[in-house]
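Colleague: any chance you could fold what I've pasted below:
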Amino acid sequence: MSTAGKVIKCKAAVLWETKKPFSIEDIEVAPPKAHEVRIKMVATSVCRTDEHVVAGSLSTPLPAVLGHEGAGIVESVGEGVTSVKPGDKVIPLFSPQCGNCRICKHPEGNLCVTSLANPRGTMSDGTTRFTCKGKSIHNFISTSTFSQYTVVDEMAVAKIDAASPLDKVCLIGCGFSTGYGSAVKVAKVTPGSTCAVFGLGGVGLSVIIGCKTAGAARIIAVDINKDKFAKAKELGATECINPLDYSKPIHEVLQEMTDGGVDFSFEVIGRLDTMMSSLLSSHASCGVSVIVGTPPNSQSISMNPLLLLLGRTWKGAIFGGFKSKDSVPKLVADFMAKKFPLEQLITHVLPFEKINEAFELLHSGKSIRTVLTF
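Modeller: The predicted model follows:
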């Protein structure tokens, strides 16, 4: 019996307030309006951005259905939707692509102006599609994947290969693409180059995959947790160093190791001190340093302009610089063609109802990516 045009009752993980566990609730998901898509979620993974909301260090209206790194199947579409149809496999996009604004038309830009202008915690029209216990439940950054069904704007969904395994390609919805793209698209790592990657979580490891795919000759992984070194080497790191093993600043160590500094450096932690260490570890005359990690609170960094005057480049980008709707299907196709791995990033697979256990694994540092299946 078709559910198109009807309210769907299903389970979702609702965050009612910060610093509290998720609550598995029965919710109602309204049908999609014009230019909207309702998706039956199949898999979603847990990202530290969701944890920032739980901790209260990233503000979004609550109560909300979080989650932004998922994959599913289109259940129904609203009037005017042309890019997907019921039955299509899709990935929701936390960084939408309207295709019409200045940034979408810019050859390098990817942070769609329309997505920035949307009311926070709602669909484009300023309303939500989730209801629980008679209360409206907020949307989260265009996606809300911690629900058996979600509704997204058409510009925030990408159709992908019908043969793709959704419990793996869900990582392309955020973490993998952010790291991989930072290497291949933002930094534009060159064959034979030397790279340093600060932070070996899921996104940092994805940077390593990108550096290796681009042909880097040396990939130096930097982390204070030695337990992460084996996985980093498995994915392409040629050397691993722990700043705690040295009496001098880590950027000086890297400069000595690489004849004055690396060609490309990446900060994938979200700390001001490591952002500066990453910048200084890149060569003063030809180095490129990319900020990938986002500090959870609004903070400022002070630096001497002379650090850039000699020729260094300091860059940053959201979602690895990829235009989401255009690039996600291509990334899935590349995965299917075995151009890069995803399986090694997935350390745990749990049923959706164990979402709080997944966040405990994240807190403890025991997981890289935990995938929740519906």
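Colleague: could you use CA atoms for every contact and neighbour count after this?
Modeller: Will do.
Colleague: show me where the stretch 101-250 of the chain has strands.
Modeller: Taking DSSP state E, counting those that start in this stretch to define them, one finds strands in the stretch 101-250 of the chain at 130-132, 135-137, 149-153, 157-159, 194-198, 218-222, 239-241.
Colleague: for those, which one ends up most surrounded?
Modeller: strand 149-153 (a mean of 29; mean count of other CA atoms under 10 Å).
Colleague: which helices and strands does that strand pack with?
Modeller: If you count contacts as 3 or more CA pairs under 8 Å, 6 or more residues apart in numbering; DSSP states H and E, strand 149-153 packs onto strand 23-29, strand 36-45.
Colleague: for comparison, sequence B:
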Amino acid sequence: MSSSTPQVITCKAAVAWRAGEPLVMEEVQVSPPQPLEIRIKVVCTSLCRSDLSAWETQNIFPRIFGHEASGIVESVGQGVTEFKQGDHVLTVFIGECTTCRQCKSGKSNTCQVLGLERKGLMHSDQRTRFFVNGKPVYHYCAVSSFSEYTVVHSGCAVKVSPNVPLEKICLLSCGVAAGLGAAWNVAAVSKGSTVVIFGLGTVGLSVAQGAKLRGASRIIGVDNNPEKCEKAKAFGIAEVINPNSCKEPVVQVIKRITDGGADFSFECIGDTDMITTALQSCCDGWGLTVTLGVPKVKPEMSAHYGLLLMGRTLKGSLFGGWKPKSDLPSLVEKYVNKEIQIDDYITHDLPFEDINRAFSLMKEGKCLRCVIHMPR
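Modeller: Modelled structure (predicted):
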């Protein structure tokens, strides 16, 4: 840790001033880290669909989006003992305090202290650390990585080896980890099972990777984007259904080809109507549906009670059930040992100044993950 007291840093950040409008590269002032916080020089950040959804629909502005990121600790606040200047870290959008009821339960990763941040302010004092010409700029998902520097609570960062490529593992901050965990932790996909995945973006394809590694014998993908259907085959999904090309409802197709329904189904789109479809696509008796997507509209869902009465189960999955500080280091190790794949999800590498292009590519369905590289 530097002996000098951290000062305000002026740097570049991509600021969203209004919903759906292009991000504007601004000079922002980033406050020093407060007690139990760290300030990070962002090295790489990737665009997640939840960033896109929030940019299109939420009403907290001006704001700095971004939450899948890797970087290097620039300074630490009072009371921080876990990190020091120069440490390499992953950011996480949910933290782990290790002491609350949820953290100690062993049953959950929804920390009561550092859970989902919804107001655009820091957990510790409900204030922002970003300013443009004295005007406060709000945070996103406790990270705000579309900035050359950001401040996060020390519970929302995970230390990693300096030998691990930051431009790859930033995907473990959300998408890839969320998909793997949904298959492993939440669903506990069993050997020889049949799996159907709705939505073949990064999360859906990570579910496929997780299911395959757990021995699923049949993985079926569902998506109405022909480009994604084609890419899915490279991730081991041999059967892909495009609902737009079907002559019958997709549920009927799945039931017919699986002899009554899949053992497991995963909703990775963020469409509450699709949750019902996924639930209907499971078999009676033991079919399990896991929903991972974040809906842009219509957060309420409905389903006929008979689907549950016949033995189906519906579960939600936040970050794949991983406790970030406890579990992410083992995922990083699996990547280093080539037990899991990350690189193939990266379809574009872009400089920071091209961040709006990343939004366009994702909106048009032409990418999986765009990794955005910050100036060195």
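Colleague: one step back: now tabulate the strands of the stretch 101-250 of the first structure in JSON lines and tack on distance to Pro61 of the first structure.
Modeller: Listed next are the strands of the stretch 101-250 of the first structure as JSON lines, based on distance: least, CA to CA, whole Å:
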{"stretch": "strand 130-132", "distance to Pro61 of the first structure": "13"}
{"stretch": "strand 135-137", "distance to Pro61 of the first structure": "9"}
{"stretch": "strand 149-153", "distance to Pro61 of the first structure": "17"}
{"stretch": "strand 157-159", "distance to Pro61 of the first structure": "22"}
{"stretch": "strand 194-198", "distance to Pro61 of the first structure": "32"}
{"stretch": "strand 218-222", "distance to Pro61 of the first structure": "35"}
{"stretch": "strand 239-241", "distance to Pro61 of the first structure": "40"}
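Colleague: so for Ser282 of the first structure, which of the ones you listed sits nearest?
Modeller: Comparing the strands of the stretch 101-250 of the first structure against Ser282 of the first structure with CA to CA, the closest turns out to be strand 194-198 (8.2 Å).
Colleague: Val53 of the first structure touches Thr60, doesn't it?
Modeller: Yes. Assessed by CA atoms under 8 Å, Val53 of the first structure is found in contact with Thr60 at 7.0 Å.
Colleague: between these two, who's got more neighbours?
Modeller: Higher neighbour count among Val53 of the first structure and Thr60: Val53, with 20 against 17, using other CA atoms under 10 Å.
Colleague: remind me which helix or strand the more buried one belongs to.
Modeller: helix 48-55 (DSSP states H and E).
Colleague: go through the helices and strands packed on strand 149-153 of the first structure and pick out the most buried.
Modeller: Buried most deeply of those, by mean count of other CA under 10 Å, is strand 36-45, with a mean of 26.
Colleague: what's the average distance of that strand to the second structure?
Modeller: If you overlay the two and look at strand 36-45 of the first structure, the average distance to its match in the second structure is 0.4 Å (mean CA distance after the TM-score superposition for the first structure).
Colleague: that strand packs against which elements?
Modeller: Looks like strand 36-45 of the first structure contacts strand 70-77, strand 149-153, helix 166-169, strand 369-373 (3+ CA pairs under 8 Å, 6+ apart).
Colleague: if you set the cut-off to 6 Å instead, what comes out?
Modeller: strand 70-77, strand 149-153, strand 369-373 (3 or more CA pairs under 6 Å, 6 or more residues apart in numbering; DSSP states H and E).
Colleague: that one corresponds to what range in the second structure?
Modeller: Aligning strand 36-45 of the first structure against the second structure (TM-score structural alignment) gives residues 37-46.
Colleague: show me how far that stretch is from its chain's centre.
Modeller: 16 Å (CA atoms, centre = their mean, to the nearest Å).
Colleague: contacts for that stretch, please.
Modeller: Stretch 37-46 of the second structure is contacted from outside by 33, 68-77, 148-154, 167, 370-374, using CA atoms under 6 Å, 6 or more residues apart in numbering.
Colleague: related to what we said a few turns ago, same list (the helices and strands packed on strand 149-153 of the first structure) but as JSON lines, adding distance to Leu200 of the first structure.
Modeller: JSON lines is the format used below for those (distance: least, CA to CA, whole Å):
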{"stretch": "strand 23-29", "distance to Leu200 of the first structure": "30"}
{"stretch": "strand 36-45", "distance to Leu200 of the first structure": "17"}
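Colleague: looking at those strands, spot the one closest to Val222 of the first structure.
Modeller: Of all these, strand 36-45 sits nearest to Val222 of the first structure, with 24.6 Å by CA to CA.
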